[in-house]
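In: Sequence first, predicted model second:
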Amino acid sequence: MSGLRTFLRDNGLTLVFGLLFLGALVGQALTGHAVAIEEQVEHGFDPITLGQYLTSSEFAVDVAENWQSEYLQFYLYIVATIWLVQRGSPESKPPSEIGRESDEKQLLGAHTKRESPRWAKAGGWRTALFSRSLGLTMLALFLTSWAAQYIAGRSAYNAEQLAAFEDAVSWGEYLVSSDFWNRTLQNWQSEFLAIASMAILSVYLRQRGSPESKPVGAPHAVTEESG
């Protein structure tokens, strides 16, 4: 198998979903631009160009509010599954392994392997940081995208206020506004529902060949077994 084919096979999941992301983002940009043109013409303004729309706060807030909720979902799920379990779900650890687990289980200290990541073998603050790096990165991405939603959302909201000949709102006023929290919570609730649904449905339903599912013939009560 050639090097390129091997690379595509070994990274297929990331590459396919990366392309799907780009396709959906382009589709959102084009359809959002079409909606923006309709609104501009309806109010008697000149149609906005695609470049103007892509650099507008309206487009930025629509993108950021989706990103922040996704990264929040992953962060909470990564951290929550350390301490919370769902008996029978392949998404959960067995109840007997609740917690941060032993060094032996985590391949740390005397249990590291020759191929273990360098920071896993380093000890001290580097191993401590590396052992939390996935959750911390997801948290940072969530906070960054949420801040982007807040900044772009205020700008878009104030543009609407000024167009209606009303006063613009301050940073503090927008932080406690219904617009900001409506944008935020409408995404959060869908992510929380998706996590809960996946956790419980994977106990009783199967998808042959998927690591997100137990083997088809596995008992419902079996936990942390994928097929």
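Out: Done, it's in.
In: Every contact and neighbour count from this point should use C-alpha atoms.
Out: Fine.
In: thought Y75 was touching M138?
Out: Yes: with contact defined as CA atoms under 8 Å, Y75 reaches M138; the gap is 5.2 Å.
In: So A168 versus G153, what's the distance?
Out: Remark: distance between A168 and G153 (CA to CA, to the nearest Å) = 12 Å.
In: same thing with Q28?
Out: The span separating Q28 from G153 equals 17 Å under the rule CA to CA.
In: so who does G12 touch?
Out: Shown in contact with G12 (CA atoms under 8 Å, 6 or more residues apart in numbering): no residues.
In: circling back to that earlier point, okay, Q28 and G153: which has more neighbours?
Out: Shown here are Q28 and G153; by other CA atoms under 10 Å, G153 has more neighbours (25 against 15).
In: element containing the more buried one, please.
Out: Using DSSP states H and E, G153 falls within helix 133-163.
In: Need the contact partners of the following helix or strand past that helix.
Out: Next in sequence after helix 133-163, counting helices and strands by DSSP H and E, comes helix 171-175. Contacts of helix 171-175 from elsewhere in the structure, counted by CA under 8 Å, 6+ apart, are Y150, R154, F180, W181.
In: then this one, side by side with the first:
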Amino acid sequence: MTSTQPRHSFFYRNGLSLLFITLFILTMGAQAVTGWAEHNEELQLLNAGPLTFTDYLRSGHFISATFENFESEFLQMSVYVLLTINLRQQGSAESKSLDEPEEVDREPTPGKDAPWPVNKGGWVLKLYENSLSLVFLLLFLVSWSLHLRGSWLDHNQENRLNSLPEDSIAQYLLKPTFWFETFQNWQSEFLSIACIVVFTIFLRQKGSPESKPVDAPDTETGK
């Protein structure tokens, strides 16, 4: 008798990503609609005309709010991926083992099932070996730039409505507004990383790959 692998449905095989993409689309739509309403209320207080929804999506208010959050999330991911290469936390499910070799550190071996960059070798392989952190860093830089541009546009729109001179983007970078928006998001991401690193030392969630086994000792490091 030959055993066959169960044939899972597309949704079973991709449920995690499909759920989070759906939640992203729904919450992004909700952010856009509520942000549009809020911004038009602000414009009304300044005796300015309301924006259409499509104009709002191109406004500094929407661009800044959106990419301010993207920026902090991609910063969190890139920092987390890079720092967990060499740093350890005894007892944390989010840390590599203190002494034992890890699968993620093994040298890639070419083969028919290996990704094509592994079989290609050379600089292509070297790039692929660091592709996860590089993509997160690139997304962080793009998001940071768009957050800056959106925040600057929104700042100058407010200045115009208050009959104040507009600032260049260099002048705006010297003002506290953009950096306040930036650091209030960054600190929350660093706090959330610290929480999951430390909490997984002592706390458990049965069935979650982000937790150690329920009966694992607190000193056990890694999953």
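Out: Looks like it came in fine. All values reported here derive from a predicted model rather than from experimental measurement.
In: ok so, going back, which stretch of structure 2 lines up against the helix holding G153 of structure 1?
Out: Under TM-score structural alignment, the match for helix 133-163 of structure 1 in structure 2 covers residues 131-161.
In: Spell out, range by range, the helices that occur in structure 1.
Out: For structure 1, helices defined by DSSP state H occupy the ranges 3-10, 12-42, 50-54, 57-83, 103-106, 118-122, 124-130, 133-163, 171-175, 178-204.
In: With respect to A221 of structure 1, which of those helices lies nearest?
Out: Each of the helices of structure 1 has some distance to A221 of structure 1 by CA to CA; the shortest is helix 178-204, at 7.3 Å.
In: And the closest one, what does it pack against?
Out: Secondary-structure packing of helix 178-204 of structure 1 (3 or more CA pairs under 8 Å, 6 or more residues apart in numbering; DSSP states H and E): helix 57-83, helix 133-163.
In: So for the shortest one, what gets flagged as buried?
Out: Across helix 57-83 of structure 1, burial judged by 16 or more other CA atoms under 10 Å covers 57-75, 77-78, 81.
In: Report the mean deviation for that helix after fitting onto structure 2.
Out: Its aligned residues in structure 2 lie a mean 0.4 Å from helix 57-83 of structure 1 after superposition (mean CA distance after the TM-score superposition for structure 1).
In: Structure 2: matching residues for that helix?
Out: Under TM-score structural alignment, helix 57-83 of structure 1 corresponds to residues 60-86 of structure 2.
In: With stretch 206-214 of structure 1 instead?
Out: The aligned range for stretch 206-214 of structure 1 is 204-212, by TM-score structural alignment.
In: Just the residues contacting that stretch, thanks.
Out: Against stretch 204-212 of structure 2 from outside (CA under 8 Å, 6+ apart): A93, E94, T200, L203, P213, V214, G222, K223.
In: For G91 of structure 2, see how far away the fourth one is.
Out: Applying CA to CA, the value for L203 of structure 2 to G91 of structure 2 is 11 Å.
In: Show me what L22 of structure 1 aligns to in structure 2.
Out: When structure 2 is aligned by TM-score structural alignment, the residue opposite L22 of structure 1 is I25.
In: Can you tell me how far its match is from L19 of structure 2?
Out: Applying CA to CA, the value for I25 of structure 2 to L19 of structure 2 is 10 Å.
In: Need the overlap of contacts for the two.
Out: With CA under 8 Å, 6+ apart, I25 of structure 2 and L19 have no common neighbours.
In: R9 of structure 1 corresponds to which position in structure 2?
Out: Using TM-score structural alignment, the equivalent of R9 of structure 1 in structure 2 is Y12.
In: Which residue would you name as the spatial centre of structure 2?
Out: The centroid of structure 2 falls nearest to E73 when counting by CA atoms, centre = their mean (2.7 Å).
In: Disregarding residues adjacent in the polypeptide, which is nearest to that residue?
Out: E189 (7.0 Å; CA to CA, 6 or more residues apart in numbering).
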